[in-house]
Every structure is written in structure tokens, then in C-alpha cells.
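Asker: Curious how this folds, go ahead:
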Amino acid sequence: MKGHYYKRDCKCQVEDCTCKWTFVVDNGINPKTGRRRQKSKGGFSTKHEAQMAAFAFLDEVKEGKSVVKKDIKFKDFIQDWLEYYIDRNAPKPGTIDNRLYSINKLMPFFAHLKLNDITEDIYQEALHTLKSQNLTRNTLEGIHTTGKMIFNFATSKKVIETNPTEQAYIRKDQKTIIEDDVEELPNFFERNELLMFLDTVNEKGLYMDEVIFTTLAYTGIRVGELVALQWKDIDFKKHTIRITKTYYNKKNNTRNYQLVPPKTLKSRRIVSVDEIVINALKKHKLEQEALIRHFGDRYSDYGYIFANFNRYPGYPVLIKLVETRMTRILKLGELNKGLTPHSLRHTHTSLLAQAGATLEEIMDRLGHYDEEVTRKVYLHFTTEVKRAACDKFSKLLQR
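Answerer: Modelled structure (predicted):
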């Protein structure tokens, strides 16, 4: 064993002085510098105690339990974990944002604590405090999931011996009896309201409004999927739209956008569309080709269907533009101002359910594997259909 023992800062020059002993031992080679790493620790009353502590440390190193890392604070360990997480999982930008959000929520509780000092009780108390902040259960579960991943990584790297998240839980709300138990449904258009909305679009819409909102209403695709569409995704002969990507732009910077995989594997799909959508797309294609000729070399032709036509012509439009355009139409049509482009997705679900489509067919069309809101909307309208059938039966037996 390479190393030595000495009395740090001792100036007594007397063999039996009361100064404390320190050990210094080699701890491998630093792979970045090629230099040897050393571990030192003091505070021992005798040289023998320092020797025993050094031997114990080297035994732990051999077993992969080096205590070198036990002094790492939570805030300093996070960057190591984040780099590992991104390198291993290649997550989408939105997923990384969710992890960073969770980390920021955990920081006030753990930032300056050493990882080894974070006990089960401390971690559990943090979850209880977050629960008291009226965060949604989904948000709390996301934070807890991130916490578990961080401490699992710390355990696997022998930074800590005990994982404080293993038995942790999110406290459930106490159930109460509700006299009128009515599930809250998301905002969406009724059939007549949707027709009024589309009529307003046709009468008072701006450039691209008709094709944007017709496509959203008749397909139920997500706005991010819409904005990412390119002409190569449209099959005019088969009347289909291919969904293979979605648009991500956290800072709403037109030029700095990303195309990322759809929300889930199920979201990669081919959607059959009506003649109305195909005709709207054909009309828009002719208008866009005229604009491209007008802009000439100033147009960056990446093949996007819904492309900018003012600043940075040819780049895909921002999702914010679709939201702003819808707000304008709702105001002009004196319709529910609480609706959003995503409401058209719920509207598509409700109308499909009323038309007799099965839940499986709707999920397949929308690119869901299992989505609670879609299921709620579907069950609401199928219940209405069943009630109508029951009423018809009752009327048939009336005397």
C-alpha cells in the first residue's frame, strides 16, 4: 500500500504529543489527468488508529464502496446524473424539461445536503410538503419518479448505501362521499358549435386558417403534429395523412425549432381523411406555390405545409400562431373563449363516439394507447346513446 501517516500541523517535535494523526493513501489513477488520486483523513488519536482506518478505506475501494463520494452534495451530484440520464435514454426535449422541473422542485429540500445525509424521513417529508402545495398528482408522481431515478443512480454508483426513496410514497387524498358525482369533462364543441366555428373560419379567417382548422377538426391530430406536417406526409390519392413527428419549440424562436418523435409509439400512425380535408390541402398548396414564386430565394423551402409567409418564410409556423388565430375566430363568432386548438381534439372524440365508433377505433385514430380524458369523453357520449335507446324502448311500450 502506497501512502504515509503523519501528524498534520504538528510543531511540537515531541514523540508523545497529543496532536492528531492523518493517513494519506493512493486511490487509483485519475483517468483525465493520468495522475494518481489520493485519499487523506485525519483526526486519529494514534498512528495505529490511522492505519486501521486506511486499511478499512482500501477494503471498501476494492469492494466498490469507496467512501470518497460520501461528501457529495445533492446539487453537485445532479449534473452527473443528468448527463448519464440524457446519454443513456436520449429523451425528447420536453422530457428533459420535465426532469429539470422536478429537480427544481426538489432543490429547496436537498440542495445543500450531502447525499448520505438524506434519510427516508427527510425525503418523505419533502413529498408531504410538495403535496401540501396543491400540485396535481401527476406532477407529484413526476417529481417522485425523478427523485427515485437520481437516488437509484447514486446507489448503483456506490455513492450511497441506502436509497431513501425505496419506501417513499405520495399521500392519497381521503375519499369523501359526493352526493352528485359528475365527472368533469374537458372543453369541446358541440356539433352545431363546431359548424358555427368552421363557418366563421371560412367567412372571416386569415391566410391558412381554413386549412389549419379544417384539418384539426376532421382529424383530431395534435397541434404539434399539425405544425410538423410536410407535403411528403400527404397521400392525395389514398386520402391519408402520415404522422411521424411532432414540433418542439420551447422558446417560440421560429428558426430554433426541433422535430422530435411523436408522444408515444402509438402516435406514429396513418390517419384517413375526408375529401373536405384533401380539397382544403390542395387549395392551400396552390396558394403556397404562388407565395414561393413571389419570395424566390428568400423562401426556405423545407416542404412544410403550414409555413411562415412573413418573417423567415418557409419555416414552420409557431404553435402560438395557431392558438392566437383560434382566439380571434372564437371572439368573432361569439363562441366559448375558453376553447383551445386542443379542444378540437376532444371535439373529434365526442363526435366519433356519437357516430358509433368504438373506443379502440378512436384511440387508434388519435394515436393513444390509453388516455383518461379520451376515455371520459367516450363514456359520456356512449352513456347518452344508451340512455336514448332506453327511452325509445319505453316509448314503444307506452299505451
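
Asker: Every contact and neighbour count from this point should use C-alpha atoms.
Answerer: Noted.

Asker: Just give me the residue right at the centre of the protein.
Answerer: Centroid-nearest residue in the chain: Thr95, 3.7 Å away (criterion: C-alpha atoms, centre = their mean).

Asker: please give me the structure for this one as well, since I'd like to look at both together:
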Amino acid sequence: MWSEQLPNGKIKFFERYKNPYTNKWRRVSVTLETDTSRARKKAQRILDEKIKLKLISLSTSDMTLLELYNMWFPYYKKLVKRSSWVKVEPMMKHIYRYIPKDVLIAKIDEELVYKLIDNMYTFGTLSLNYTKQTRTTLSTMLNFAVSKKLISSNPVLKTKVTPKKEEEARIRKRIEDKYLENEEFKQILEYMYSKPKRKTHALISEVLYLTGLRYGELQALRVRDYDGKTLSVNGTLDYTSVQISEAKKTTPKNLYSYRNIDLPNRVIEIIEELLLENRLLVKGYNDDSFIFLASHKKNPLSIRSFNSVLASTEEELHFKKHLTSHIFRHSHISLLSELNLPLKVIMERVGHSDPKTTLAIYNHVTKNARKKAIDALNKL
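Answerer: Below you'll find the model as predicted:
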């Protein structure tokens, strides 16, 4: 507590307190007639009571978006993978462009959120998916604020990102582009095997196609994860913003991603071939070593290198579908759907927790199968 004498001779006493939500210092004051010991004790009692009442009825409406971000982000980093939280900063730059850092979180409404969506996507140049991800990041922050009783509701939940008309057409077409027909896969594989430098990429493509593994899951597989018949999927490789040599094995995408995959004979042949080559050519190769290596080095083949070869293959073949590592995973779902395996079995094999993608491919493939059946019957 400190005091100041006013021009009229009276004494004004001050005390500071910190807002626990914003970490900002505030002050209260009281004016008394004198600056005696008795007056000071009285002033302290009054100020303490004022602070107590302030804290009890504390309004969090003076917390800004930046202050919320600084409070939320350390929690978020503890709950998600590095590959997820490193994407937040670029998204926040877009958010701050249309919802200023110093805006009070209590003042954020649907109109402000739609301003962000419209400038990024509706009338902007950013993609539908990236805009959705950015909106989700803002929503996660505001859900955190609700959980901490900083605000009463999350306005983002009342908004949505509506695809543009041309986007809707692309989405409908995209289902077929998500996976390869068996003949298309054979064409790609034959072409890659015809290029000696692409043998490793071809082998990996076969494994992805026949197992439905995510590329990061394949990279993280070590010799000890293979028992001759199955693969134990228990992690993924994270090298976001670092070199592949500095990659760290982390937990898989979700709890459903922990799984044992029964292997078809062709995958067993490929793994046995790679293990034999690696033991001959890689010094110190052991049970802790990775199975799928880049040209007999100790590190796995990076997804950038793998996708780069696929891009070259796509261009050289004038292939109509966009080739990335993930198309083989979707193709595996298509393959299992054609075999009439139950959706639950397919989801368990590929480690899906959300049936959305699996179901979209499953329904599309089975719909085509029904059409082929009718066409065949009509020809009888």
C-alpha cells in the first residue's frame, strides 16, 4: 500500500492486485482525511475488502485474444504431437489479420469468425481444408476459454465453412481420385520397377498398397516389430522442421492406430528381401534398426523423397490421378471393400477411428460393384 496527498489535503491510499486470468496488475484506492497509523490500518482494511470483492466478481471480459493464446498454447503443446502444434503459429497469423490480437475474447462473435472465413476462403485464395483447420484452431482456443470459465460460450461452433460450388464438384470427383484401381496400380508399379533407381520406392508402394499403412507408420517400423507373419504398428516418425536423421519416433495418430497387421505373402517376401540386403550392406544393422531405409543408409526414406518420385512417375506416365503416399492407403481400403469385408474389419486393419474417409470409399466402391452386377445381369 502507498499513499498520495491530494490538493485538498486529504490522503489517497492505493493497493495493487493481479488479475489471475490476464496476469495484468490493477489497483484500488480509498481517500481518507489523515495519514495517521490508525487511518492507514483503516485504509488497508478497506482496500483488502475492495480487492476481495473485485476478485469474487472478477470479469474475464478484459482478456484479449493474445492473452488467451499465451494461456492456452502451453496446454495444447502437452496434448498433441509436435507435427500438430508447429502448424499453429502460421494459422494464428491469419487469425490475427482479421481478429486483432488485442480484441477482447468476450467480444468475439459469429460475425468476426465469418470475417476470418470469408477473407481466407470464400472471397480469398486459401484452400477449403486450410481454412477449416484454422477455424478449428480458433475453436479449440475458445473451447479452452469456456472450460476455464473465461467466456460462457464458443461462437465458432455456430459457424461453418461452406464449400464453393466448384469445390463441391471437385469433392465429388475426388472420391474416385483418392484410390487406384488394380490395373492402375499395376501400371505404376511396372513403370517404377523399370527404373532401377526407383526399386525401393516400388517395394514401399507395394507394402503400402497391401497393408494400408500410413507412410509415417511404415517409416517407424523396426526389425523387432516384424515376427515373420505380422507387423506391430506402435508409432510414427516425426521429423517436422528437422532432417530425417533427427527424426523421433512418436505415438501413432490415435489409439486405434496401435494394431498388429497380418501380412500377405508378397509383403513378407519384400520385408525378408530388405532385411537380407540391410544386414549385408548396413554396418551395425540390428533389431533396433529401421526396416525401410533410403539406399541402405541408416535412416528411413523421407516422405518428401518418396512423394517426389511418385510425382515424377505421375508426370512421366501422364497419369490422371495425383500420386502421393496416401493414395496407396486409400487403395487398400478400396481393395478390401471389393472383397466385401465388413467396414469394421477394414477400419481395424487401417487404424481408423473416424469412419468418414473409410465409409466414403467403401460406399463408392460397393456402389460401383452393385452397378457392375446389374450390368452383368442385363447382358445375360
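
Asker: Need the counterpart of the residue nearest to the centre of structure 1 in structure 2.
Answerer: When structure 2 is aligned by TM-score structural alignment, Thr95 of structure 1 is paired with Ser84.

Asker: my guess is that match is in a strand, correct?
Answerer: No - counting by DSSP: H, G, I helix; E, B strand; the rest coil, one finds Ser84 of structure 2 to be helix, located in no strand.

Asker: mind checking how far it is from Leu68 of structure 2?
Answerer: Using C-alpha to C-alpha, to the nearest Å, one gets 19 Å for the distance from Ser84 of structure 2 to Leu68 of structure 2.

Asker: ok, now Lys283 of structure 2?
Answerer: 51 Å.

Asker: Settle it for me: which of those two has more neighbours?
Answerer: Higher neighbour count among Lys283 of structure 2 and Leu68: Leu68, with 20 against 11, using other C-alpha atoms under 10 Å.

Asker: quick one: contacts of the helix or strand where the more buried one lies?
Answerer: Using DSSP states H and E, Leu68 of structure 2 maps to helix 65-79. Residues outside helix 65-79 of structure 2 that contact it (C-alpha atoms under 8 Å, 6 or more residues apart in numbering): Thr22, Trp85, Pro100, Lys101, Asp102, Val103, Leu104, Ile105, Met141, Phe144, Ala145.

Asker: list the buried ones in the longest helix along structure 1?
Answerer: Across structure 1, the longest stretch assigned as helix under DSSP state H is helix 372-396. In terms of neighbour count (16 or more other C-alpha atoms under 10 Å), helix 372-396 of structure 1 has its buried residues at Thr374, Val377, Tyr378, His380, Phe381, Thr382, Val385.

Asker: Redo these as CSV? Include distance to Ile362 of structure 1.
Answerer: Putting the buried residues of helix 372-396 of structure 1 into CSV (distance: C-alpha to C-alpha, whole Å) gives the following:
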residue, distance to Ile362 of structure 1
Thr374, 8
Val377, 11
Tyr378, 9
His380, 14
Phe381, 13
Thr382, 13
Val385, 16
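
Asker: on that earlier part again, how much space separates the match of Thr95 of structure 1 from Leu301 of structure 2?
Answerer: From Ser84 of structure 2 to Leu301 of structure 2 the distance is 22 Å (C-alpha to C-alpha).

Asker: show me the contacts for the closest residue to Asn336 of structure 1 other than its chain neighbours.
Answerer: Among residues not flanking Asn336 of structure 1 along the chain, Leu330 sits closest, at 6.5 Å (C-alpha to C-alpha, 6 or more residues apart in numbering). By C-alpha under 8 Å, 6+ apart, Leu330 of structure 1 lies in contact with Phe197, Asn336, Lys337.

Asker: How about the contacts made by the counterpart of the first one in structure 2?
Answerer: To tie it back to what came earlier, the one meant is Phe197 of structure 1. Per TM-score structural alignment, the equivalent position to Phe197 of structure 1 in structure 2 is Ile188. Neighbour list for Ile188 of structure 2: Thr313 [criterion: C-alpha under 8 Å, 6+ apart].

Asker: mean deviation of the helix or strand harbouring Ile188 of structure 2 from structure 1?
Answerer: For Ile188 of structure 2, the host element (DSSP H and E) is helix 182-193. Once fitted to structure 1, helix 182-193 of structure 2 is off its aligned match by 2.1 Å on average (mean C-alpha distance after the TM-score superposition for structure 1).

Asker: Pull out the buried residues from that helix.
Answerer: Phe185, Ile188, Leu189, Met192.

Asker: all helices of structure 1, in order?
Answerer: 47-62, 74-89, 93-110, 120-131, 137-156, 191-204, 209-219, 223-227, 275-295, 319-332, 341-354, 359-366, 372-396.

Asker: Can you give me the separation between the residue nearest to Thr382 of structure 1 when sequence neighbours are not counted and Thr347 of structure 1?
Answerer: In space, Thr382 of structure 1 comes closest to Ala353 once its chain neighbours are excluded; the distance is 6.4 Å by C-alpha to C-alpha, 6+ apart. For Ala353 of structure 1, the distance to Thr347 of structure 1 equals 10 Å [C-alpha to C-alpha].

Asker: that older thread, need the counterpart of the residue nearest to Thr382 of structure 1 in structure 2.
Answerer: Match for Ala353 of structure 1 (TM-score structural alignment): Ser337.

Asker: ok, its match - how many residues close by?
Answerer: Neighbour tally, Ser337 of structure 2, other C-alpha under 10 Å: 22.

Asker: residue contacts, it?
Answerer: So Ser337 of structure 2 contacts Leu343, Ile346, Tyr362, Val365, Thr366 (C-alpha under 8 Å, 6+ apart).

Asker: Please tabulate the residues you listed in a markdown table and include distance to Asp238 of structure 2 as additional columns.
Answerer: Converted to a markdown table, these look like this (distance: C-alpha to C-alpha, whole Å):
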| residue | distance to Asp238 of structure 2 |
| --- | --- |
| Leu343 | 29 |
| Ile346 | 26 |
| Tyr362 | 30 |
| Val365 | 33 |
| Thr366 | 35 |
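
Asker: between the residues you listed, which is nearest Leu218 of structure 2?
Answerer: Distance to Leu218 of structure 2, by C-alpha to C-alpha, is smallest for Ile346 among the contacts of Ser337 of structure 2, at 18.0 Å.

Asker: Tell me how many other residues crowd the counterpart of that closest one in structure 1.
Answerer: Mapped onto structure 1 by TM-score structural alignment, Ile346 of structure 2 lines up with Ile362. Close neighbours of Ile362 of structure 1, defined as other C-alpha under 10 Å, add up to 20.
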